[in-house]
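A.B. asks: Give me the fold of what follows.
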Amino acid sequence: MNVADMLLSYFREKQKQTQKEKVSDTQCPFCSVQCRMQLVEQTSVTRKTYRTVGLDNPTSKGRLCIKGLHAHQHAFHKDRLTQPLMKRNGEFVPVSWDKALSYIAEQIQRIQKEDGKNAMSVYGSASITNEEAYLMGKFARVGLETKYIDYNGRLCMSAAASAGALTFGMDRGLTNKLDEISYSECIILAGTNIAECQPTIMPYFEQAKENGAFIIAIDPRETATTKVADLHLKLKPGTDAALANGILKIIVDENLTDQVFIQKRANGFEEVREHLAGLSLSEIEEKTGVALKDIRRAAISFGKKATGMILTARGVEQQTDGSIAVRNFLNILIATGKIGKPGSGYGAITGQSNGQGAREHGQKTDQLPGYRSIENEEHRAHVAKVWGVEPDRLPRKGVSAFEMIQKMDQGEIKGLFLLCSNPIVSNPNARFVKKALSKLKFLVAVDLFVSETAKLADVILPTTSYLEDEGTMTNLEGRVTLREASKSALGEARHDWQIICDVANALGKEQYFSYSCAEDIFNELRQASKGGTADYYGITYERLRGKEGILWPCPTLDHPGTGRLFEQSFAHPDGRAEMTVVPNEPAIQKEKPCDEYPLYLTTGRVMAHYLTGVQTRKSSSLSARHFESFMEIHPETAKNLGISDQTLVQITSRRGSIIVRSRWSTQIRTDTVFVPFHWDESQNVNRLVEDKLDPTCRMPGFKVSAVQVEALDNVR
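C.D. replies: You can find the predicted model right below:
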C-alpha cells in the first residue's frame, strides 16, 4: 500500500469514528393516514444525510409512500422562512418579532376601529394540529371578536361532513376502524383514488380481495385504484347522485333491503322508495354514461352481501351537489343495513393531514369546539365558560371560505389573518380570488415559505415544520395521535400556536392566551369538547404516549375510545338515521359541454404532490417526479383536436386559460380531460373552475367544468 492509499484509509476510518447518527420519531405531515416514521440523521466530518423509515402503528403498519419518505426535504429547504418579513416599497425585508407584532396589532386595531370588528377575518388550515385549530377558533371569537372565520378544509371535507351530520347525527371520517375493511364482503369506492392519495392503506383493500370481497370503483378515469376493482363504473363527471339513485332503485326493486334495520333504525325510507319508483333506469343509464347491466351488477353485488362498506372522497364531494350525493350513498348503506356492525360502515377519505381534527374544534364558521354549534345557546354557554367570557360576547356564524373572499372583493372584509393556507391557488375562479385579496387593507400570512398568496401579504411570519412543532393530530378514522417535536425551531421561526398567542397578546388579550406549551392548550380543548359530539375529554398526552392513538369519542379518562360507531343507535335525538330523497338533477346546475366548450374538465391529485404544492414542490425528489402539470386526454379525442402526445396545449373555460402539457391516456373517457391541481399561475387549473357553491355545505364544484382544448401552435 502506497502512502496515498494509507492516508485515504486513515481518513475513511477517522470519518467512520466521527460519524454520528440521530434518530427522531415523528409523523408524516401530508395525508390523513398520518403514518408514523423515524428520521435518521447521519452527520460526518464532510456532510449530513437523512433517510426515513416507517414505524409500526395500527393504521399504516409501518408503510410509507413516496411523500413520507422525502418529507424532510422541504423542512430543511434553503427557502424556509426564518425571520418575520415586512413589505416595504413592494419588497419584503426582515424585521424583528417585536416590530412585526406591533405593526400587526396596530393595523388590526385601525381596521376594526374604522370598519368594525367583522372587518377582520381569519382563514385557517386542515394541516395544523388540533391545538392550533382550536386556538384559531378562539382567536377569531375572543382575540378579534369577528364572525368571519373559515378554513381550507371547506374545500376538502365539507360535503362529507355535512352529509354525515345530517344522516347519522355526527361526522367522523370512518365509522369503523380501518382494519375492518379487510373483512368487508363488498366495497364501493366512490370518487376516491386511494392508491395515489393514501397509498399506505391500499393493503387493506388488497387483503379484502384476497378474502373474497367484491370491489366496485366509481370514477371517470381508470386509476391505480380502479385497477384493484372487480367492477369499474366509468361515469360522466358530476353524475354521482344519479348513479347512486340507479343502484338504490335496483336494490329496492329486487327486495335486497334490510327491512328490520330500516323499521328499527331509520326515518324517511318510504319517501325515498316512492321517489325511486318514479325514476327511469334507462334515463339514469343515459345520464351517467354507465351501462345498465353494470349498474345492476353493482346493486345486486352490494345488496346480496352480508357486509359492505362505502368510501367516498373528493370525486363525489367536490361538486355543487356533493353533500346530497354523499347522502345518497349513505341511503344505500342504510337501506341495506350495512352500518354499525363489523365489516360494514361508511368512510370519508380525508385529504389533508389533520382534515378530521381541524374541522372538529372551531375553525368552521358555524362551529365551536367538540363539534358544537355556534348558534346553539347551550353550546355557546359551555364554551364561553371554558374561555372565561360571557356567551353574548361570542360572535354568531359568518360565511364559508369562498364567501369570505367574495366579501373581500365587495369591501366588507378589510383584513385577513391567514394561517398555513394558499387560497389564491386552492380556490375556484382563482384569478378572482387573487383580485379580491389584493383589495385588502392588511394581510398577514403565517407560513413555511413565501407561497403564492403570501406574496400579497403585508407581513409574513415564519412558522415551524412538522419536525419542530408538537401537538395532536386526528387521522381519517378518528384516531387521535401525539406528534412530538424532534427538532428545534429553525432560526427565529415560531410554532403556529405561539404566533396566534403572540398576536392576541399584542392586541391586549393576554388573559385568554397564556399557554406555556401545546399540552396546556390541549387540556383546555379537552374541557371545551367535553360532552360534545367530538368528545376528547378522556384523551391526555400521557395516555397518547402510552398508546398508538385513541379514537374519539372518548368521554372519560378510563374510556378506551370508540372503534365502531352506531352499533346501537345513531347520534340524532331519536337515535335513528335520516334517509333523504335525492334528485338526479342538482339544485345548482353544473356546467355541461357545449359547442364552444365541448369537454368535461375534472381535477385531482398525483402521488408525488400535496395540495397546492408549496411544500412538495420544494422537495427535489418529489418535484423530479412531476415538475410540471399535465392534461390527461384520450388519444381519440386528441387526434380529433389535432393534439399530439407530450405537446403544450391551452385549456380554456369561461373563466380563463392555462397552458399545460398533453398526456395521451386510454384510461380516461373520450369526453373528459383531467388536470392535477398542485401548480400555480399559468398551470393553476383552478383558474378554470367556476365558483358556484353547494347550497348545503358551500363546497365549490371543482370536479365539473366545461372547457375547450387547443394545441398551443393553433392558438392565435
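A.B. asks: Every contact and neighbour count from this point should use C-alpha atoms.
C.D. replies: Noted.
A.B. asks: Pro423 and Asn429: what is the separation?
C.D. replies: According to Cα to Cα, to the nearest Å, Pro423 stands 11 Å off from Asn429.
A.B. asks: again with Lys435
C.D. replies: To Asn429, Lys435 is 10 Å away according to Cα to Cα.
A.B. asks: what do you get for Leu135?
C.D. replies: Distance, Leu135 to Asn429, using Cα to Cα: 30 Å.
A.B. asks: Same drill for those two, tell me which one is more crowded.
C.D. replies: Between Leu135 and Asn429, Leu135 has the larger neighbour count (other Cα atoms under 10 Å), namely 27 against 24.
A.B. asks: What strand or helix carries that one?
C.D. replies: Here Leu135, judged by DSSP states H and E, is contained in helix 130-138.
A.B. asks: elements contacting the next helix-or-strand element following that helix?
C.D. replies: Per DSSP H and E, the first helix or strand lying C-terminal to helix 130-138 is strand 149-151. Applying 3 or more Cα pairs under 8 Å, 6 or more residues apart in numbering; DSSP states H and E, one finds that strand 149-151 contacts strand 120-124, helix 401-410.
A.B. asks: here's the other one to compare against:
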Amino acid sequence: MTTSADTHCPYCALQCAMTLTSPADPAPASTPGPVPVTLIPPAPSAAPVLDVAGRDFPTNKGGLCRKGWTSASLLNHPGRVTEPLLKGPDGVHRPITWDHALELAANAVQATQARYGADAVGVFGGGGLTNEKAYMLGKFARLALRTSRIDYNGRFCMSSAAAAGMRAFGVDRGLPFPLVALDTAATILMLGSNVAETMPPFVQHLKGARDAGGLIVVDPRRSATADFTADGAGLHLQPLPGTDLVLLLGIAHVVIAEKLVDTTYVADRTSGYSAVARSVSAFWPERVQGLTGVPADLIRETARRLAAGATRGGAYILTGRGVEQHVDGTDTATAAINLSLLLGLPGSARSGYGTLTGQGNGQGGREHGQKADQLPGYRKITDPAARAHVARVWGVPESLIPGPGLPAVQLLKSLGQPDGVHCLFVHASNIAVASPDANAVIAGLRSLDFLVVCDFFMSETAAEADLV
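C.D. replies: This is a model prediction of the structure:
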C-alpha cells in the first residue's frame, strides 16, 4: 500500500514544501550495533524509505535543493541512532533501554544539583527544533530542572541582527514580510548572503528585480548569487572583507546628500535623524572607495537605484550572516536598518528590511523560550508582568520560574567550572564543531560530570557524551 504526506524540508529557513511517499516495499531500517567514536559517517543506504517530491508552495514554488531531495535517505541511514546509547569505560557507545537511559539522566540531574545547586545543570538547544520542541525545551529547563542555564546556538547565528532589530524597532523579527513580496520588487539589495548556493529555490524570488536591473549584491567574492547581476542585470559590489559597515555608511551619505530621503516617513516614523546624518557625513563616496575598494560611482548608483525602486515597484534591503558575524556585526546590521529607514522602506507597502534566517527555525527558537533572558513570546524574563503571565499559563507560582541565565558563549565557558555547569543536556546542536573556540568547548564537555546529547547521528558532540 502506497501512502503519502505533505510536509516541509527542515534544513534551512526556506522550509520548502515537499511530499513524502512510501513505496510499496520500503527498505528496512538499519539496526546499529556498538557505535564507535568516529567522525566518518557510514555510506547512506541505497534505497530510501520514502520518495521525495517538491510541492508547490509560495516559498519554493515546487523547487527543492539537494538537501531536500536527499532528506529521506537519513531515515534508514546505517549511521542513524535509533535507540539510547551509553558510553562504556572503553569509550564505545552501546545500546540500552529507554527506561535505563531516562533513569540515568534523572539520577545525574539529582546528583549534580544536590552537590552543586540547581544551576549546575544546563541545557543547550538549537535552531533546528520546531516551535513546539523549542517551547517544551525551555519549559523543561525552567520548571522540571529548575535551572536558569539554558541557551541555544542562535547566539552564533543571528544574534547581531537580533540586537540591531531590538535597537531600532524594539523587536527582533527576521523577515517581517512574506518572501513572495520580493517577486514584484524593483530593487533588492542583498548583503552577506549567497542564497543561490545556500537556498537555491530562493533565487526564483529575485527574478523580477534582476529583470528590472535592480538586483544589487554585496559580496567580496564573485558568488553564485552575484552572478545573477551579470550582463547589466544589476550591480555587484565587492568591498574588502570587513568593510561592509563603511560601505553602508557611504550609501546613506549619498541618500542624504542627493536628497533621496523619504522626509515624510522620517519625520513621522523615526527619531534620531540628525545623529545619523552627522555620523554618515564623513563617509563621502570617494573616501569610502579608498576604504572599501568599491568604486564611488557604484556607491552612488546603489543609492539611486534603491531610492528609485522605493517609489516604483518597491525596494528591499536584506542582510545575512556574512555581514553580521563580525566584531562590528550589530553596528553593520544597524547601518542597514538606518539606510532602509532613510528610504522609508520598513512597514511600507511593497518595501522593507529583513535579515535572512539560516537555520530551519532560528526565529522560532528565539521566540519560544530557548534564550537565557527570554520567556516564550519574546517576553523578557526580568519583566514582572511577563513572568506573571507565563506563570499563569504554566500553572505555577511565579517564584518557581528562574531568573536570567548565561548566554551561549558564557554558558559554554562555564562548563566544569566550580560555579558553572556540571551536567549538560544538548539538543539539536553540534557545539563541539559549531561554537567559538571549539577546542575549549570540547575540553569543557570532557570536564562535565555527565553529558546527555539528543541527536539522530553520532556527531562530534555526541561522541563526547555519556548518554546519547
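A.B. asks: After superposing, what score do the chains get?
C.D. replies: Overlay of the two chains. TM-score (TM-score structural alignment, normalised by the length of the second structure): 0.90; 440 aligned residues with a Cα RMSD of 1.7 Å.
A.B. asks: ok, back up a step: make a markdown table out of the helices and strands packed on strand 149-151 of the first structure and add mean neighbour count and distance to Tyr50 of the first structure.
C.D. replies: Putting those into a markdown table (neighbours: other Cα atoms under 10 Å; distance: least, Cα to Cα, whole Å) gives the following:
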| stretch | mean neighbour count | distance to Tyr50 of the first structure |
| --- | --- | --- |
| strand 120-124 | 27 | 31 |
| helix 401-410 | 20 | 38 |
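A.B. asks: Dump the ones you listed into a markdown table; add distance to Cys156 of the first structure as well.
C.D. replies: A markdown table is the format used below for those (distance: least, Cα to Cα, whole Å):
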| stretch | distance to Cys156 of the first structure |
| --- | --- |
| strand 120-124 | 13 |
| helix 401-410 | 11 |
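A.B. asks: Nearest to Leu81 of the first structure among these would be which one?
C.D. replies: Nearest of those to Leu81 of the first structure, taken as Cα to Cα: strand 120-124 at 19.0 Å.
A.B. asks: For Val95 of the first structure, give me its contacts.
C.D. replies: The contact partners of Val95 of the first structure, by Cα atoms under 8 Å, 6 or more residues apart in numbering, come to Gln83, Pro84, Leu85, Met86.
A.B. asks: same check, this time on His361 of the first structure
C.D. replies: Applying Cα under 8 Å, 6+ apart, the residues near His361 of the first structure are Asn130, Ala133, Tyr134, Gly137, Gln367, Leu368, Pro369, Gly370, Tyr371, Leu525, Ser529.
A.B. asks: overlap between those and the second structure?
C.D. replies: Retained in the second structure: Asn130, Ala133, Tyr134, Gly137, Leu368, Pro369, Gly370, Tyr371, out of these (criterion both residues aligned by TM-score structural alignment, their matches' Cα atoms under 8 Å).
A.B. asks: Most neighbours out of those residues, which is it?
C.D. replies: Neighbour counts for these (other Cα under 10 Å) peak at Pro369, which has 34 neighbours.
A.B. asks: Look up the closest residue to it, ignoring the ones flanking it.
C.D. replies: Nearest residue to Pro369 of the first structure in three dimensions, chain neighbours excluded: His361, at 3.6 Å (Cα to Cα, 6 or more residues apart in numbering).
A.B. asks: aligned partner of that neighbour in the second structure?
C.D. replies: By TM-score structural alignment, His361 of the first structure lines up with His368 in the second structure.
A.B. asks: Now do that match against Gly122 of the second structure, distance only.
C.D. replies: Using Cα to Cα, one gets 17 Å for the distance from His368 of the second structure to Gly122 of the second structure.
A.B. asks: list the contacts for the nearest residue to Pro84 of the first structure once chain neighbours are set aside?
C.D. replies: Nearest non-adjacent residue to Pro84 of the first structure, counting by Cα to Cα, 6+ apart: Leu461, 4.7 Å away. Leu461 of the first structure makes contact with Leu81, Gln83, Pro84, Leu85, Val444, Ala445, Val446, Asp447, Ala493, Ile499, according to Cα under 8 Å, 6+ apart.
A.B. asks: Lovely, talk soon.
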